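Asker: my questions are about this predicted structure, shown below with the sequence.
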Amino acid sequence: MDASIIILCILVLAALGFVLGRRQALSISAASGKKLHSLPGYYGQVIALVTAVPALLLLVAWLLVQPQIVESRVSGMISDSVIPQGGARSLVMADVRRIADGLQAVEARAAQAGAGVDVEALDAANVRARLAEVGVALGADVPTEVFEAAKSYREQSDFGHLLMTIAVLALAVAALPLAYIRINADLRARNMSESFVKSMLLVSSLVAILTTVGIVGSLVFETYVFFTMYPASEFFFSTVWNPQFRGGSELGILPLLWGTFYVSIISLVVAVPIGLMIAVYLSEYAGPNTRSIVKPAIEVLAGIPTIVYGLFALVTVGPFLRDYFAEPLGLGNSSSSVLTAGLVMGVMIIPFVSSLSDDIINAVPQSLRDGSYALGSTQSETIKQVVLPAALPGIVGAILLAASRAIGETMIVVLGAGASAKLDINPFEAMTTVTVKIVSQLTGDTEFASPETLVAFALGLTLFVITLGLNVVALYIVRKYREQYE
């Protein structure tokens, strides 16, 4: 039985438990004339929770643990002689899983055709032919031992899935009557239900923290493994980026950091002034009708997919800059350049600056404006000397958000700036960024045991530390300004 069907059965049992619990509470109250501690619906909620929650937790735990157990058992069946020289056992296990999935598809296809097939009785040649029928292509060097391991993998997975179905449904079916017989007028059903809701809220609030810890932990661990293979001094101070998956790589981060900051600075030079002027106009000068049209139109820019911006940079902006600026000035002949990516990215992040700054400026108390006008200031003087200083901390936050968005962008850089890692001040030259190289190093059939692959985690951790440092500096500046202003 599929996991989704199991969950549906559990939810049906929980709904049945809710109806029975509510009816039982009403009947107890009517028969004894005793006032219930909680509303009847809470009693139904208690039965529903007791029926569904333990069963769902068991289901999740089983789905997480079973693949690890099955894979460890099957991995023990594969001898070291089967593993290719220089390869890894994980790659062989990937073939085992792929063949096992293919065998399951073979059985499903045979069942639909009304013809049974005994997968266990098939030899390696027949298994290969059957897998080809369902679109699973295998190389000619797949050993017979791998086929046998795949059969065992599928058999153990099916058996474990059957046990899971029985255990989970049995737990839900057993929990329902046990909760039902505990219902009485004095049961604190509301307290139990609300305690569960509080626990769920607490777990939800911890998701962001635990996710951050998990991300940082994985980056730190993989980066440590990388630095055991590649010198940290060469990574941080080398000016050459030349990964070679067959050895002899030079993995210096400086060209990538230069390209990242170069593109981001150009985009901020475009987005920050335009975004701030839009925000000031919308909040201080535009009428309600104009604002209702202009602001949604600007925010549409934030909803355009980045791949569309990348295509716009590749097809329109890049050739325009090359034909009318780069080639006439003798600065380059490529349509991919830092300036192309920076201009298009600046247009993309304009809504981040304008929309947030507009909301922040509107939050400035009207009493500050009225006091400035009472002292004889004009509207422009009020904006420059009162409104913008009061809104500065929030505006700094909006600019930081836009900067983070620019630093983390990938598609626009790939299509607009190219993939050349080099140190150059010419904005019409093709360069690349850290995020682009993270993607390129993890793309393709690569093994997570080489410096050329693990360097992606070192790049990600470096970018994370730089972004965190920028946020800390900005927070310090904002706090210092607030102390002076107040």
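Answerer: Sure thing, it's come through. What you are looking at is a predicted structure, and each value in this text was computed from that prediction instead of being measured.
Asker: for the rest of this, base every contact and every neighbour count on C-alpha atoms.
Answerer: Noted.
Asker: contacts for stretch 255-266?
Answerer: Contacts of stretch 255-266 with the rest of the structure, by C-alpha atoms under 8 Å, 6 or more residues apart in numbering, involve 239-241, 338-339, 341-343, 346, 403, 406-407, 421-423, 431-434, 437.
Asker: now, which of the residues you listed lie within strands?
Answerer: residue 241 (DSSP state E).
Asker: check contacts around residue 77.
Answerer: Applying C-alpha under 8 Å, 6+ apart to residue 77 gives the contacts residue 149.
Asker: please report the distance of it from residue 413.
Answerer: 47 Å (C-alpha to C-alpha, to the nearest Å).
Asker: excluding its backbone neighbours, what's nearest residue 435?
Answerer: Using C-alpha to C-alpha, 6 or more residues apart in numbering and skipping the chain neighbours, the partner closest in space to residue 435 is residue 410 (5.9 Å).
Asker: that neighbour: neighbouring residues, count only.
Answerer: Number of residues near residue 410 (other C-alpha atoms under 10 Å) recorded here: 21.
Asker: ok, and here's another one to check against it:
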Amino acid sequence: MSLGLLTLIVLGLAAFGFLLGRGRALSSVKGDPRALHSLPAYYGWSVALATAVPALLVLAAWLFVQPALLQGQIAAQLPADAAGSTDLAMADLRRIASGLDRLEGSLPAADLAALTQDPAALRGQLASAGVALGAEIDPAVLKAATDYRAAATRGQGAMVLVVALIAAAGFAIALWRIRPDLRARNLVEQLTTLVLIGCSLIAVATTFGIVASLVFESVHFFRIYDFGKFFFSTTWNPKFGGGSDLGLWPLVWGTLYVSVIALVVSVPIGLMAAIYLSEYAGRKVRSFAKPAIEILAGIPTIVYGLFALITVGPFLRDWFAQPLGLGASSSSVMTAGLVMGIMLIPFVSSLSDDIINAVPQAMRDGSYGLGATQSETVKQVVLPAALPGIVGAVLLAASRAIGETMIVVMGAGAAAKMSLNPFEAMTTVTVKIVSQLTGDTEFASPETLVAFALGLTLFCFTLALNVLALVIVRKYREQYE
């Protein structure tokens, strides 16, 4: 039974429990809802929630725990020469198991059993089914894959049985407890509160999961690659197979260079647009201009990348780089920075506009009463009052620029080097994270695991910017009545 069908069955049983619970509550008082402690719907919800919530929680926990248990059980069967690349062997094992699942529907059981005894023939059948394997199938890995597939099937059957029993038990117990004096509303509200708390903790748990995965794989990387070379080398030259130079600073330099150019473009334009919209524009102009600017935030970054590749890059090359003798490539830091700056304009303008509008009108009126002009009021009253929030908006835009990938890939190229020439091709941390994890590579190699160290570095950098923005906003924010 598929996961989707099992979920639908549980939800259908919960919906049936709602109707049956509501009807049972009304029938217990002969159709007079005034004799019930709670509204009839609460009795129905008590049955529905008791049916669905425990069963779905067990289902989610099972889906999370079972793969880890299976991997620990099957990893012991892998050949000894795969001990240093367990993750790669497990990846091949899962591909073989999924390929066997595909072949099961198209081949007789006897033929499928024969294939599991012939690794070479099985590899050809898997290739024809769209499952690509990088090397010949090791008989031990094939045996582990068949055991993995059988264990996964047994685990899925046990999961269906346990979830169905829990749902049925919750349905029966909740329905049996229905009586007129049952405090159904209190039960439903308490259970709903727990569900809401669980939903709110998902974001926290996800954050901890992301950090834990980055830290775990980064520690693995630093066990096989020197810590000092990564943080103090100025050379980035990965070579799959050994002999790599994985220095961090060329990528950091490209990231900061592109981000600074983007902020130089976006901050003045965005801030001036926010001042105009909040202080000078009429209602009709504002109602048109503000949504028009914010449309830029909804354009996919791949479209910005195409714009950089086709339009901005050749323009800068033909009109600036070549005439000045600074380069002949359309991929450059300036190209990516300009396009990324255009993308960041709505981030700066919208946040700054909201912050400027939050300054009380009484401060403006007081300035006008002292004889100041509108421009003087903006410069000497409004902007100083809104400055902490504007700084926070700029820092948040900077963190957005640091994490951008597609514009850099298509606009700045992939050359990892340190140069002051803005018309040369460079790259960023995010681009190299993608490139190191793309393709059929050995997951246990430092050339692949370096992506996690880069990701952890980038995470710490953007986290520091976001924390700094929050500190500035909270420390210097004025509280107006």
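Answerer: Received, thanks. As the structure is a prediction and not an experimental result, all values here were calculated from the model.
Asker: one step back: ok, the residue nearest to residue 435 of structure 1 to residue 349 of structure 1 distance?
Answerer: With C-alpha to C-alpha as the criterion, residue 410 of structure 1 and residue 349 of structure 1 are 14 Å apart.
Asker: and what of residue 232 of structure 1?
Answerer: 34 Å.
Asker: higher neighbour count, the two?
Answerer: residue 349 (25 against 16).
Asker: so what's that one up against?
Answerer: Counted by C-alpha under 8 Å, 6+ apart, residue 349 of structure 1 has contacts 267, 271, 302, 402, 405, 406.
Asker: which members of the residues you listed are the farthest-apart pair?
Answerer: Pairwise distances across those (C-alpha to C-alpha) peak at 14.6 Å, for the pair 267 and 302.
Asker: the two: which has the busier surroundings?
Answerer: Between residue 267 of structure 1 and residue 302, counting by other C-alpha under 10 Å, residue 267 is the more crowded of the two (28 against 15).
Asker: what residue in structure 2 is paired with that one?
Answerer: Here residue 267 of structure 1 is matched to residue 262 in structure 2, going by TM-score structural alignment.
Asker: quick one: its match and residue 38 of structure 2, what's the gap?
Answerer: 59 Å.
Asker: state the distance from the nearest residue to residue 15 of structure 2 once chain neighbours are set aside to residue 341 of structure 2.
Answerer: In this structure, residue 15 of structure 2 finds its nearest non-sequential neighbour in residue 48, 6.1 Å apart by C-alpha to C-alpha, 6+ apart. The spacing between residue 48 of structure 2 and residue 341 of structure 2, counted by C-alpha to C-alpha, is 51 Å.
Asker: which one's more surrounded, those two?
Answerer: Between residue 48 of structure 2 and residue 341, residue 48 has the larger neighbour count (other C-alpha under 10 Å), namely 29 against 25.
Asker: now the more buried one: which helix or strand?
Answerer: Using DSSP states H and E, residue 48 of structure 2 falls within helix 40-75.
Asker: quick check: that helix compared with structure 1, mean distance?
Answerer: Taken against structure 1, helix 40-75 of structure 2 registers an average deviation of 2.0 Å after superposition, with mean C-alpha distance after the TM-score superposition for structure 1.
Asker: which strands and helices lie in contact with that helix?
Answerer: helix 3-28, helix 86-104, helix 139-176, helix 184-224 (3 or more C-alpha pairs under 8 Å, 6 or more residues apart in numbering; DSSP states H and E).
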